[in-house]
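1. Sequence first, then the predicted structure, then my questions.
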Amino acid sequence: MHVPDGFINAPVSAVTGVVAAGAIAVSLKGARRELDEKTAPLAGLVAAFIFAVQMLNFPVAAGTSGHLLGGALAAILVGPFTGVLCVSVVLLMQGILFADGGLTALGVNITDMAIVTTVLSYAVFRGLVKVLPRGRRSLTVSAFVAALLSVPGAAVAFTLIYAVGGTTDVSITKVATAMIGVHVLIGLGEAAITALTVGAVIAVRPDLVYGARGLRQRLKLRVNGELVDAPGTVAVPVAARTSRRGVWAAGLAASLVLAGFVSFYASASPDGLEKVAHDQGIDKKAEEHAASGSPLADYGVKDVSDARISGGLAGVIGVGATVVAGSGVFWAVRRRRTADASPASLPEGV
């Protein structure tokens, strides 16, 4: 759903740029409360993982594909404020290095793919968590539903933005119908990826998952060879099975494999927005990307003739650049939080 240059006029692009900048400023402040010594290293990895999985377009209908947006996944794993920053870092890397998503449309893309998906999905997730029994299964189900709804939600947001600032005269009703229809299907893929990833991390390190904080399991006793719940309301924290370093290493390895190898087998069909834009004629004024001459444009390394090697190298470079950029941002945010909490920064007498 990366919006290219030329789809949205300059005034609306500028307004969404201001909205995106404001949301990022708020998120930088909010992320200080979400990030701690456990989750700060994970946040950069989440950004890199989203970058990698976004390279894996999956078929959803004849001649149409979809890919992960990542807002729900990021919000549930590291928190909504940090999630906005994670997806924004990914979009910035894609726009600058890979000519994916227009630079003048960066505000549109951050507003739609980072802010709308993260806020909507986390609101749905928290609402479901409050009414469902608190456990691993319900958290995974909540993640599935939240991710599923976030994608058509982003499609609606794009349609509204296009209705105000679109550069071609087309039927907004037809655009909305087509966008929502195809993105409901893409949402199923988003939901599956999100639920599987969240469930996998909860299974090994639930304490690292922001949306699973406070997760408890009933204390079990063995009676006559059978496990039964202990009497009363006794509960114990879910035990961690893998070290933080192990989770980080496994996540980075998975990201590199997905971007460097599996991405070669991704669907080559246009994604939902590209397909709708072509069918409905809203791409008539699309402009060439300002970074189209980048050595990594279109997810390939310039002057490397072998498509498999070119795409794989580009994916690995992208994962590396994203994890470095993301980790740098979140390290700075975490350091600021530590500085704010230091004795020297507290009022006298505290």
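-> Thanks, I have the structure now.

2. C-alpha only now, for contacts and for neighbours.
-> Will do.

3. what are the ranges of the strands in this protein?
-> For the chain, strands defined by DSSP state E occupy the ranges 58-61, 64-66, 216-218, 220-223, 226-229, 235-237.

4. this is the comparison structure:
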Amino acid sequence: MVAGRTSDVVVAMHMSDGLLDAPTVAVFWAVAVVGLAICAARARRELDERTAPMAGLVTAFVFAVQMINFPILPGASGHLLGGALVAVLVGPWVGALCVAVVLVVQALLFADGGLTTLGASIVNMALISTFVGYGVIVALRGLTRRSRGGLVAAAFLAGLVGTVAAALGFVVEYAIGGAAPVDLGTVLGLMVGLHALIGIGEGLITAATVGAVAAIRPDLVYALRGSAPVLELRTTGSTS
């Protein structure tokens, strides 16, 4: 997410009311509802006594960290989206639900983004960011399962790419039904340029968090499920 103002449009991943026209709002609410319903159905198969508490902890962590903004340029700041982070730790299906819960609470209790555009925000930050981030992890599976350093590097790239992908989702939605007096080229340049910078911060936070969890409890890292390195990471530093 980036906070800043150009003309009359707030260039932020948490969309404000009135930024999209009514038909576009309705379409992306439908996409969000269907997407989350699919995630919920798939998440039921993965949640158990070990993963359910982890999902709760991850949701609380993302909520807390999203409240902290870091400066990227004069007059602009960003914060963690969390999509790649939750995808690595609890998987994309559960992870998308975790981020969606955070977005709903922020919109209802803190007025962070509009309620009419909440569906579009969920599509960008809960669905696109999470699944694109997880796609990067899958593409780099050989690297993630080779060593903890490889996992950390892949997590960084997942955070960076997932953030830029979410920004592009915003641009597509604005291109379809933008209702603010700012041309598409300006929105594209600002969103992609600024979120590329935010993506670096996102990647660093994701990498640091995933690395810390993998160092202590690699068995809780979804991206390492079924891999031999889980056992190797767990026994690193131990003596026989």
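-> Right, received. Where do you want to start? All values reported here derive from a predicted model rather than from experimental measurement.

5. Can you give me the TM-score here?
-> The TM-score (TM-score structural alignment, normalised by the length of the second structure) is 0.89; 224 aligned residues with a Cα RMSD of 1.7 Å.

6. Relative to residue 207 of the first structure, which of the strands of the first structure is closest?
-> The minimum distance between residue 207 of the first structure and the strands of the first structure falls on strand 235-237, with 8.8 Å, by Cα to Cα.

7. Could you check stretch 126-143 of the first structure and say which residues are buried?
-> For stretch 126-143 of the first structure, the neighbour count (16 or more other Cα atoms under 10 Å) marks 126, 128, 129, 134, 136, 139, 140, 141, 142, 143 as buried.

8. If you could redo that for stretch 195-205 of the first structure, that was the one I meant.
-> Those would be 195, 197, 198, 199, 201, 202, 204, 205, for stretch 195-205 of the first structure by 16+ other Cα under 10 Å.

9. Which residue numbers in the second structure does the longest helix along the first structure align to?
-> What stands out as the longest helix in the first structure, according to DSSP state H, is helix 307-341. Alignment of helix 307-341 of the first structure against the second structure: no match, by TM-score structural alignment.

10. counting contacts, what elements does that helix pack onto?
-> In terms of contacts (3 or more Cα pairs under 8 Å, 6 or more residues apart in numbering; DSSP states H and E), helix 307-341 of the first structure is packed against helix 10-34, helix 39-54, helix 80-97, helix 244-260.

11. Ok, which of the ones you listed comes nearest residue 326 of the first structure?
-> Of all these, helix 39-54 sits nearest to residue 326 of the first structure, with 4.3 Å by Cα to Cα.

12. mean deviation (superposed) between the closest one and the second structure, please.
-> Mean deviation of helix 39-54 of the first structure from its aligned counterpart in the second structure after superposition (mean Cα distance after the TM-score superposition for the first structure): 0.7 Å.

13. if we can go back for a sec, closest to residue 52 of the first structure out of the buried residues of stretch 195-205 of the first structure?
-> For these, the residue nearest residue 52 of the first structure by Cα to Cα is residue 197; the value is 13.3 Å.

14. For that closest one, give me its contacts.
-> If you count contacts by Cα atoms under 8 Å, 6 or more residues apart in numbering, residue 197 of the first structure has them with residue 73.

15. So what does it match up with in the second structure?
-> In the second structure, residue 197 of the first structure lines up with residue 209, judged by TM-score structural alignment.

16. Just the buried residues of stretch 195-205 of the first structure: which are in helices?
-> Among these, the members found in helices (DSSP H) are 195, 197, 198, 199, 201, 202, 204.

17. which of those lies closest to residue 152 of the first structure?
-> Among these, and counting by Cα to Cα, the member closest to residue 152 of the first structure is residue 195, at 17.1 Å.

18. Who are the contact partners of that closest one?
-> Contacts for residue 195 of the first structure (Cα under 8 Å, 6+ apart) come out as 140, 141, 143, 144.

19. cool, and residue 153 of the second structure?
-> Contacts for residue 153 of the second structure (Cα under 8 Å, 6+ apart) come out as 144, 207.

20. What lines up with it in the first structure?
-> By TM-score structural alignment, residue 153 of the second structure lines up with residue 141.

21. Centre-most residue in the second structure?
-> The residue lying closest to the centre of the second structure (Cα atoms, centre = their mean) is residue 83, at 1.9 Å.

22. neighbours of the nearest residue to that residue once chain neighbours are set aside, just the number please.
-> Nearest non-adjacent residue to residue 83 of the second structure, counting by Cα to Cα, 6 or more residues apart in numbering: residue 130, 3.8 Å away. Neighbour count of residue 130 of the second structure, defined by other Cα atoms under 10 Å: 34.

23. I figured residue 130 of the second structure hits residue 88, correct?
-> No. Assessed by Cα atoms under 8 Å, residue 130 of the second structure is found out of contact with residue 88, at 9.0 Å.

24. give me the number of residues near whatever residue of the second structure lines up with residue 95 of the first structure?
-> The alignment partner of residue 95 of the first structure in the second structure, by TM-score structural alignment, is residue 107. Residue 107 of the second structure has 17 neighbours, counted by other Cα under 10 Å.

25. do the one 10 residues further on as well
-> Counted with other Cα under 10 Å, the burial measure for residue 117 of the second structure works out to 24 neighbours.

26. now the corresponding residue of the first structure for it: how far from residue 84 of the first structure?
-> Structural alignment (TM-score structural alignment) places residue 117 of the second structure against residue 105 in the first structure. Separation of residue 105 of the first structure from residue 84 of the first structure (Cα to Cα, to the nearest Å): 17 Å.

27. again with residue 279 of the first structure
-> Distance, residue 279 of the first structure to residue 84 of the first structure, by Cα to Cα: 31 Å.

28. Those two - which one has more neighbours?
-> residue 84 (32 against 12).

29. Could you pull up the residues touching that one?
-> By Cα under 8 Å, 6+ apart, the contact list for residue 84 of the first structure reads 24, 27, 71, 74, 75, 114, 115, 118.
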